[in-house]
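Q: pasting the sequence and the predicted coordinates here, then a few questions.
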Amino acid sequence: FKSLLCFVPLPVFILFLLPFPYAHQSGLLQKLLQEDSTYDYDLIVIGGGSGGLACAQEAAILGKKVMVLDFVVPSPQGTSWGLGGTCVNVGCVPKKLMHQAALLGQALNDSRKFGWEYVKHNWETMTEAIQNHISSLNWGHRLSLREKSVDYVNSYGEFVEHHRIKATNRKGQETSYTAAKFVIATGERPRYLGIQGDKEYCITSDDLFSLPYCPGKTLVVGASYVALECAGVLTGLGLDVTVMVRSVLLRGFDQEMAERVGSYMEQHGVKFLRKFIPVMVKQLEKGSPGKLKVVAKSTEGPETIEGVYNTVLLAIGRDSCTRKMGLDKIGVKINKKTGKIPVNDVEQTNVPYVYAVGDILEGKLELTPVAIQAGKLLARRLFGGCLEKCDYINVPTTVFTPLEYGCCGLSEEKAIEVYKKENLEVYHTFFWPLEWTVAGRDNNTCYAKIICNKFDNYRVIGFHVLGPNAGEVTQGFAAAMKCGLTKQLLDDTIGIHPTCGEVFTTLEITKSSGLDITQKGC
């Protein structure tokens, strides 16, 4: 009976039970009516990021009593922030705004060809404006929770027994709460190297976007999208930037596209130290910024190198915030190596009343819109009689490097692994944005590629674009892929001229043909 309540509204279910005396005599009906009322809340969400807030607000809209617990443990450099999670405070939002600042710098360079004169960048003005915007978003989230009667508690949540958590605030004061159901949405935080001087002297993306001073000459350690985006921003703002790469760029992404991203960045001022990892960071001078000496060793031999930088930014990955919240006390399983939580196809953990959404899920995409969608649908299934599950297939994303990279579906490597090379056709071309022509920017740099399954009506299973506004371009094509986009449908679509996106309506050259794809004009 109880499992049916996930899908059937309670009043309807009660009417179903009324003709059966057993339900009343055994106390089952009374238990169903009173069970959840024995707890303080119908739902407690642990984590005030995008996924957690979406789930909490949707549950409240459906008439449930909901609490959100959110507590930001300060970074080793002391950085903390308000409600809204990584995306709002130290991720997508400030990253995209700083990326825009860098793009404006490039546009200023371009503008001289169009008759404009150059101006100077001020780091403090930029960060102040960005942080003001983030503060408004923090306030907006708090206001939204209040309007929906969701209780917001700025405390650290830790399970102490089944259905009960302990909430500890900044002053160390503890309060206990119970709930019928819990959603874990605690997200991830940047990983450290575990070497001498890393936590003492290095910063991460947690610190960069509110850094009160210009970081100066910077070493970025890592080759993740966070690493390359940060390196691109700093270079675009006129700083001396080096990226130290242990192995490949953008692991998990299409490697042809990743190398093209790296090549563009290298041609436009970013220095790459490949096959090296730091082994020590030592402070030479204090200051804002100071001076740091970095010792690194080769991953392929005994060679060591040294360098002096003002700032060292670590972007080597992120760890799930699941290990210090008492999950072991209630039996929730986590991946011991990664801290990620395995869930079934309805985001349920091995403990039936505990669910999870967002970056902490094992084997799922770490993207804000994914967490939001999963959180909303989870609340609707739990409390609204909805059956719809989150679709983790063909989710579009964009890497906001100086030349943006947008993609949806499979990388070429993954497509070959799944479908075999002989069953695929890859169409590709370079293109030259009209905006770049007068400015004299690189021809044969922007690149478009689709991967088609020959034996499924040439359905597009991988979409990749490297160029300006790649995110805007990718978003529309992602919707088309949801609808079963094929090569013929692209060919039948009339493009908007002159745009970057129109290139996908005129693709003719296949990789297998070996024909030249370089462009001679716009």
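A: Great, that's in hand.

Q: when you work out contacts or count neighbours from here on, use the C-alpha atoms and nothing else.
A: Fine.

Q: which outside residues touch the helix ranked longest in the chain?
A: Taking DSSP state H as the criterion, the chain has its longest helix at helix 123-147. When contacts are defined by CA atoms under 8 Å, 6 or more residues apart in numbering, helix 123-147 is touched by residues 57, 82-84, 88-89, 93-94, 97-98, 101, 151-152, 209-214.

Q: another one to put next to it:
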Amino acid sequence: MAYDFDLFVIGGGSGGVRCARIAAGHGARVGVAEERFWGGTCVNVGCVPKKLMVNAAEYAGWAEEAAGFGWDMEVRGFDLAKLAAARDAEVARLSGIYGRLLANAGVTSFDARASFIDAHTLDVGGRRVTAEKIVIAVGGRAVRPELPGAELGMLSDDVFTLKTLPKRLIVVGGGYIALEFACVFQALGSQVELVYRADMPLRGFDQDIRVALKAALDAQGIHQHVGHHPARLDRQGDHLRLSLLGGGAVEGDAVLFATGREPNTQGLHLDAAGVACTAGGAIEVDEDHRTTAPNIWAIGDVTDKLNLTPMATAVGHALADTLFGKTPRRASYLNVPTAVFTSPPIGTVGLTEADAAACGPVDIYLASFTPMRHTLSQRQGRKTLMKLIVCQETRKVLGAHMLGEDAAEIMQGIGIAVAAGLTKEDFDRTIGIHPTAAEEFVTMRTRTREAGLRAAAE
């Protein structure tokens, strides 16, 4: 049968656009549908506008520290509406680029919602479209918690609609989205109340990083309410009251729920195409990202494998090469470097100490210090922590973790070394760039401790 397209991509985010563009470059007839905005969550209500707000927030700290370096500066206030206008203009510019990239590649774009009629047929904004192969790249969406009054609070998307700064902001959640916005709004001038269920922030990250971040949050003046579950949210006059299970409450002018995201599969009619989902609601895929329907693939956050924009982009590119480029390949999910743009920021790649120690004996190298940027200022709590996890048997560096200024920039280079399987001796013989914080990664010579011996003995 003759199909309208060789490939149709549902979703115009980073992964979907890359897959569509590369496939078209290989000669495929490609269509792509996006119902909300080109560039997806990352460009429009995710990493890009968030990072612009992180950048804005950093100026407050720099201004505070300037006196220690001889500057006489006066901070007269912060205008969120002015930042929002500039941020939104930049987001619109970037979103437009995605549309032009597709057009220049010869991809047919639809500003419409797509859903399945059968495994080869889609309803695209009321138009019937057929495709030999289909890729689902619809991403994820923020989830509102199920508690009374939750509709009174914001989700992460709503942050980018704010035009005035809340004086008191309650942030619910201990993951990276909650922590990043907590740091941003505290620096911009809000008093942030952070509520999360665990005893430490950032579940799943290395424990030393978690401990260091908790101390850094305290130093910024963020009030942490640890080990608490929200029970209900009520409006009382001109403010909101978040009641906690077991008693107690936190009051504020606004509440941000950052308690999780879920695959954005609603309304796709996956059952009509024979596409199955996991128990958690993610689209089920094999190692090649093929779904339970043999002509349909899924990539990115909708698979809930590793929810990072660069990962979705890499998978989309690899899939296009595999399907149409005659060069079958997979994007590796191992040793993917990532960052958390808290204050200070975090960069990490490879295994945590707990994960590495479960596999056998490892050596831990740890350094904590005040970086030069903060040595002459009166600003408190700006410590840097760096950590290497080394396999005792092979001497390979299994993990690298950092909390401190420029952690994300530094970790990109360290990520290459860990992905390449370099050893601690490779790090040791690399000459450091002095004076920098980054040189600490290649000058840590004294082992702090060893871990995982019990696992090795067993």
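A: Right, received. Where do you want to start? What you are looking at is a predicted structure, and each value in this text was computed from that prediction instead of being measured.

Q: buried subset of the contacts of helix 123-147 of structure 1, written for ChimeraX?
A: With 16 or more other CA atoms under 10 Å as the criterion, this ChimeraX line picks the buried residues out of these:
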select :57,82,83,84,88,89,93,94,97,98,101,151,152,209,210,211,214
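
Q: of the contacts of helix 123-147 of structure 1, which belong to strands?
A: When DSSP state E is applied, these are split such that 151-152 fall in strands.

Q: out of the contacts of helix 123-147 of structure 1, which sit inside helices?
A: Judged by DSSP H, the contacts of helix 123-147 of structure 1 include 57, 88-89, 93-94, 97-98, 101 as members of helices.

Q: which residue in structure 1 lines up with Tyr176 of structure 2?
A: Mapped onto structure 1 by TM-score structural alignment, Tyr176 of structure 2 lines up with Tyr225.

Q: number of residues surrounding that match?
A: Neighbouring residues of Tyr225 of structure 1 were enumerated by other CA atoms under 10 Å; the total is 21.

Q: got it, and Gly246 of structure 2?
A: Neighbourhood size, Gly246 of structure 2 [other CA under 10 Å]: 10.

Q: on the three-state scheme, it is what?
A: coil (DSSP: H, G, I helix; E, B strand; the rest coil).

Q: give the next helix or strand downstream of the helix or strand hosting Ile416 of structure 2.
A: In this structure, Ile416 of structure 2 is located in helix 407-419 according to DSSP states H and E. For helix 407-419 of structure 2, the following helix or strand on the C-terminal side (DSSP H and E) is helix 424-428.

Q: can you list the residues that contact that following helix?
A: 390, 395-397, 441-445.

Q: just the residues contacting stretch 280-300 of structure 2, thanks.
A: Residues outside stretch 280-300 of structure 2 that contact it (CA under 8 Å, 6+ apart): 15-16, 119-120, 132-139, 262-263, 265, 273-278, 302-304, 306-309, 311-313, 315-316, 319, 330.

Q: make it 6 Å
A: 133-137, 263, 274-278, 302-304, 312 (CA atoms under 6 Å, 6 or more residues apart in numbering).

Q: top of those residues by neighbour count?
A: Ala137 (31 neighbours).

Q: which residue in structure 1 aligns with that one?
A: By TM-score structural alignment, Ala137 of structure 2 lines up with Ala185.

Q: any idea how far Arg142 of structure 1 is from the nearest residue to its match once chain neighbours are set aside?
A: Excluding the flanking residues, the one nearest Ala185 of structure 1 by CA to CA, 6 or more residues apart in numbering is Gly47, at 4.8 Å. According to CA to CA, to the nearest Å, Gly47 of structure 1 and Arg142 of structure 1 sit 13 Å apart.

Q: over to Thr505 of structure 1?
A: From Thr505 of structure 1 to Arg142 of structure 1 the distance is 44 Å (CA to CA).

Q: ok so, going back, thinking the match of Ala137 of structure 2 is in contact with Gly48, fair?
A: No - Ala185 of structure 1 sits out of contact with Gly48 when judged by CA atoms under 6 Å, with a separation of 7.4 Å.
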